[in-house]
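**Q** Below are the sequence and a predicted model for it; my questions follow.
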Amino acid sequence: MTTHRDHSLYRYVPLLLLCVALLMTAGCGKQTYRPSYQQPRAVSGSGAAIAATAKSQLGRPYVSGGSSPSRGFDCSGLVYWACASNGISVPRISRDQASAGKRISRGSLRPGDIVVFRIPRSGYHTGIYVGQNSFIHSPKPRARVRIESLSVNYWDRYYVTARRVARR
C-alpha cells in the first residue's frame, strides 16, 4: 500500500534534475568566481604596494636578523624586505631607517610610510604604516608579524618619526 507522502517526493524529481542540468551547463565547479569590480592592484613602488607586501607576511615568526619570508623577520628586516620587493632601497638597520627618505608629520601618514619608535634600553624599532592609524611590524622574539594601533599607549609613548620612501 502506497501513501500520499510517498508520491509527493516524486514530484520534485524533475525539478531536481533540471537544477542539476543547469548547474552542469553553467560549468559549476570549473570556473572561478570573479566579481565584476576588482580593486585596482597597487603600483609597485607605491606606498599602497609596500603596505600590501608587508601585510602578506602577517603571522610570520620574529627571527633576529631575519629579512625574508622563508626565514622570518625582525622589525627592520620586514621594512627592508617589503620596500625592496617594490623596488625601493632602504637601509637594513632600524636606526638607519629612521633617517631614510623624507621626514613627514604624524598627521600626514600614508600607507607604506615607515614609522619609527625609540624604545628605552632596546633602541630603534620600525614598522610600516598600513592606514587607519595602524602599522604592521615584527615586534619581538616569540611573536609574529602583526598589525597594531599607533594609539596604543606603548607605541604612542615611544613614537619618534615617520619617513616616506615610496615613489608615489
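**A** On my side now, so go ahead. Residues are numbered from 1 along each chain as shown.
**Q** From here on, just use CA atoms for contacts and neighbour counts.
**A** OK.
**Q** What about G107, how many residues nearby?
**A** 8 (other C-alpha atoms under 10 Å).
**Q** Ok, H137 next?
**A** Neighbour tally, H137, other C-alpha under 10 Å: 28.
**Q** Pick out the residue nearest the middle of this protein.
**A** For the chain, the residue nearest the mean C-alpha position is K55 (1.9 Å; C-alpha atoms, centre = their mean).
**Q** Can you say which helix or strand has the closest residue to it other than its chain neighbours in it?
**A** Distance criterion C-alpha to C-alpha, 6 or more residues apart in numbering; nearest residue to K55, sequence neighbours excluded, is I136 at 7.0 Å. Using DSSP states H and E, I136 sits within strand 134-137.
**Q** Second structure for comparison follows:
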Amino acid sequence: MFKQLGRSLPRTTDQQYAATTRVARGSEQIGDLIFFGAPGNIYHMGLYAGDGKMWAAPKTGDVVKLQTIWTSSYSVGRVL
C-alpha cells in the first residue's frame, strides 16, 4: 500500500517504528501503524482501520484480519 503512494518502509517492526513519525494515542488516522512493545522490542504491528480497530495477522502464518485494538498500551507511527 505505501509503495503505491510513493512511500517505503523497512521490513521489520523495529525498523518500521524507527522510520515513522510518532502520533499521540487518540489522534490515529486510518492508515497509521499501531505498534505493540517498546522501542527496540516491538513484537506486533497493525494498520489502523478506524473506530478502535486494526488490520493485522493475529499470529505468524495466519491471515490478516480486522481486529479490535486490545490494549491502550501501544504507540502510533505515521508514514509521511
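**A** Cool, got the structure. All values derive from a computational prediction rather than experimental measurement.
**Q** follow-up on the earlier one: which neighbouring elements make contact with the strand holding I136 of structure 1?
**A** helix 75-84, strand 123-131, strand 146-149 (3 or more C-alpha pairs under 8 Å, 6 or more residues apart in numbering; DSSP states H and E).
**Q** Report the aligned residue range of structure 2 for the helix or strand just after the longest one.
**A** Read it as helix 75-84 of structure 1. Sequence order places helix 94-97 as the next helix or strand after helix 75-84 of structure 1, per DSSP H and E. Using TM-score structural alignment, helix 94-97 of structure 1 lines up with residues 13-16 of structure 2.
**Q** mean deviation of that stretch from structure 1?
**A** Once fitted to structure 1, stretch 13-16 of structure 2 is off its aligned match by 0.9 Å on average (mean C-alpha distance after the TM-score superposition for structure 1).
**Q** before we move on, back to that, H137 is in contact with the residue nearest to the centre of structure 1, correct?
**A** No - if you go by C-alpha atoms under 8 Å, K55 of structure 1 and H137 don't touch, sitting 9.3 Å apart.
**Q** any idea what A56 of structure 2 aligns with in structure 1?
**A** Match for A56 of structure 2 (TM-score structural alignment): H137.
**Q** what range in structure 2 does the longest helix seen in structure 1 sit on?
**A** If you go by DSSP state H, structure 1 has its longest helix at helix 13-25. Mapped onto structure 2 using TM-score structural alignment, helix 13-25 of structure 1 covers no residues at all.
**Q** Run the angle between the helix or strand just after that helix and helix 75-84 for me.
**A** Downstream of helix 13-25 of structure 1, the next assigned helix or strand under DSSP H and E is helix 47-55. Relative orientation of helix 47-55 of structure 1 versus helix 75-84 (axes from the mean of the first three to the mean of the last three C-alpha atoms, to 10 degrees): 130 degrees.
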